[in-house]
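S.K.: based on what follows, work out the 3D shape:
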Amino acid sequence: MSASLPSVERVRAALAAAGHPDTIEVFPDGTRSAADAAAAVGCDVAQIAKSIVFRAGTRAVLVIASGANRVDMAKIAVAIGLPVRRADGVWVRDTTGFAIGGVSPVGHLAPPILLLDQDLLALDQVWAAAGSPMHVFRSTPAELLRITGAASADVKEEA
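M.R.: Here you go, the predicted model:
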């Protein structure tokens, strides 16, 4: 199934190019939300490294956040030094090459500005979308930092 999805193959190629093992798995029931992904994988929702795309002008800003956290747009803007706004699904697909629910931290059509939620750094293992709402890959927060070049930042919305 994954071989026929170009977006999943882009992620597979990006992982290989970065020297990351191919840990992509498919879950036919879907991993669209952090809760769905955690249930499918069998991990805590905090271990889902969800990819949230914002806009900074014409640039995509990808925040790799813990599935347990909501992100604060003001903190993102401060971290990158640019104003950000929400991105709609069509813009996300056109800019990243991924549909919402399958946006991966790697394999983008154009390099986004990347931030990694510092809360992920406390975890041993995380799972991230791998190009479709049914595909995820296993990694570690340190590996995600290495393969994406993301900056670690406090992006969590306070309760």
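
S.K.: please count neighbours and contacts with C-alpha atoms only from this point.
M.R.: OK.

S.K.: distance of the residue nearest to residue 156 when sequence neighbours are not counted from residue 154?
M.R.: Nearest non-adjacent residue to residue 156, counting by C-alpha to C-alpha, 6 or more residues apart in numbering: residue 71, 4.6 Å away. Remark: distance between residue 71 and residue 154 (C-alpha to C-alpha, to the nearest Å) = 9 Å.

S.K.: got a list of contacts for the lengthiest helix in the chain?
M.R.: Secondary structure of the chain read by DSSP state H shows that its longest helix is helix 6-17. The contact list for helix 6-17 (C-alpha atoms under 8 Å, 6 or more residues apart in numbering) reads 2-3, 21-22, 24, 97-98, 104, 106-108, 130-132, 135, 147.

S.K.: show me which of those are buried.
M.R.: Burial by neighbour count, judged by 16 or more other C-alpha atoms under 10 Å, picks out 2, 24, 97-98, 104, 106-108, 130-132, 135, 147 from those.

S.K.: element containing the most centrally placed residue in the chain, please.
M.R.: In the chain, the centroid-proximal residue (C-alpha atoms, centre = their mean) is residue 51; its distance is 2.8 Å. Per DSSP states H and E, residue 51 falls inside strand 48-56.

S.K.: next, the structure of the following sequence, for comparison with the previous one:
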Amino acid sequence: MHPRAAEFGERARERYDADVDVLEFDASTETAAAAADALGCETGAIASTIIVSLSRGDDEARRGSGGRAPPDDLVAAITSGANRLDLDAVADHFGADAAEMGDPDRIREVVGWSIGGVPPVCHDAALPTVFDPTLTEYDTVYGAAGTPNAVFVVEPETLAGLADATVVDLTD
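M.R.: Next up, the predicted model:
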């Protein structure tokens, strides 16, 4: 097993007392469509984790001389692979002026995982998280497990609970 996928499994056990079933594939699972193809499931059953950067009117003041906003400018959205995240709805939900896809380097620095393998849980920093209600239509969903070739199997209600996520539709 890839060391990062194994690390994800260890973190899940340590943090949540959850014994997750990590599946690895030769082919990439970094997009919802690719993961669904590898798993033989509907794209909607893929729990994609998208890290979003929020902008607020006071961001410049909060940054100070360091040039970077603090980690609280990032939020996580766990969406069904069949849906597209509405960034304006995310900004509105979190009371921000705007929202954009997070910077890959910043995501790696704050969350601890790289794009293409960002799991919905086991982040280095606690992020406010929203959960797409479409995922609750499935008995089982699949989230990234730390690498572009690994996923884990979980019930959607369990995943929302582990992520301490608010279930709200912020998709197009």
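
S.K.: give me the TM-score for this pair.
M.R.: The TM-score (TM-score structural alignment, normalised by the length of structure 1) is 0.90; 154 aligned residues with a C-alpha RMSD of 1.4 Å.

S.K.: just to revisit the earlier point, which one of the contacts of helix 6-17 of structure 1 is nearest residue 39 of structure 1?
M.R.: Minimum separation from residue 39 of structure 1 among the contacts of helix 6-17 of structure 1 (C-alpha to C-alpha) is found for residue 135, which lies at 13.4 Å.

S.K.: hang on, the earlier thing: of the contacts of helix 6-17 of structure 1, which belong to helices?
M.R.: residue 147.

S.K.: all strands of structure 1, in order?
M.R.: If DSSP state E is used as the criterion, the strands of structure 1 fall at 24-26, 48-56, 59-66, 85-86, 113-117, 126-129, 135-139, 151-153.

S.K.: just to revisit the earlier point, now which residue in structure 2 aligns to the residue nearest to the centre of structure 1?
M.R.: By TM-score structural alignment, residue 51 of structure 1 lines up with residue 49 in structure 2.

S.K.: which residues touch that match?
M.R.: With contact taken as C-alpha under 8 Å, 6+ apart, residue 49 of structure 2 is in contact with 76, 77, 78, 79, 118, 119, 120, 143, 144.

S.K.: now these as JSON lines including distance to residue 133 of structure 2?
M.R.: Written out in JSON lines, the entries for the contacts of residue 49 of structure 2 read as follows (distance: C-alpha to C-alpha, whole Å):
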{"residue": "76", "distance to residue 133 of structure 2": "15"}
{"residue": "77", "distance to residue 133 of structure 2": "11"}
{"residue": "78", "distance to residue 133 of structure 2": "10"}
{"residue": "79", "distance to residue 133 of structure 2": "8"}
{"residue": "118", "distance to residue 133 of structure 2": "20"}
{"residue": "119", "distance to residue 133 of structure 2": "18"}
{"residue": "120", "distance to residue 133 of structure 2": "15"}
{"residue": "143", "distance to residue 133 of structure 2": "15"}
{"residue": "144", "distance to residue 133 of structure 2": "18"}
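
S.K.: ok, these in structure 1, which still hold?
M.R.: For the contacts of residue 49 of structure 2, the contacts that persist in structure 1 are 76, 77, 78, 79, 118, 119, 120, 143, 144, with contact defined as both residues aligned by TM-score structural alignment, their matches' C-alpha atoms under 8 Å.

S.K.: count the residues that sit near the residue nearest to residue 19 of structure 2 when sequence neighbours are not counted.
M.R.: In space, not counting the residues next to it along the chain, residue 19 of structure 2 is nearest to residue 13; the distance is 5.6 Å by C-alpha to C-alpha, 6+ apart. When neighbours are counted by other C-alpha atoms under 10 Å, residue 13 of structure 2 registers 14.

S.K.: what do you get for the one 5 residues further on?
M.R.: As a burial measure, the neighbour count of residue 18 of structure 2 was computed by other C-alpha under 10 Å and equals 15.

S.K.: what's the counterpart of it in structure 1?
M.R.: For residue 18 of structure 2, the aligned position in structure 1 is occupied by residue 20, per TM-score structural alignment.

S.K.: quick one: residues contacting that match.
M.R.: 143, 147.

S.K.: give me the distance between whichever residue in structure 2 pairs up with residue 130 of structure 1 and residue 19 of structure 2.
M.R.: Applying TM-score structural alignment, one finds that residue 130 of structure 1 aligns to residue 145 in structure 2. If you measure residue 145 of structure 2 against residue 19 of structure 2 using C-alpha to C-alpha, the figure is 13 Å.

S.K.: so what's residue 129 of structure 1 closest to, chain neighbours aside?
M.R.: Once flanking residues are discounted, residue 129 of structure 1 sits nearest to residue 136: 4.3 Å by C-alpha to C-alpha, 6+ apart.
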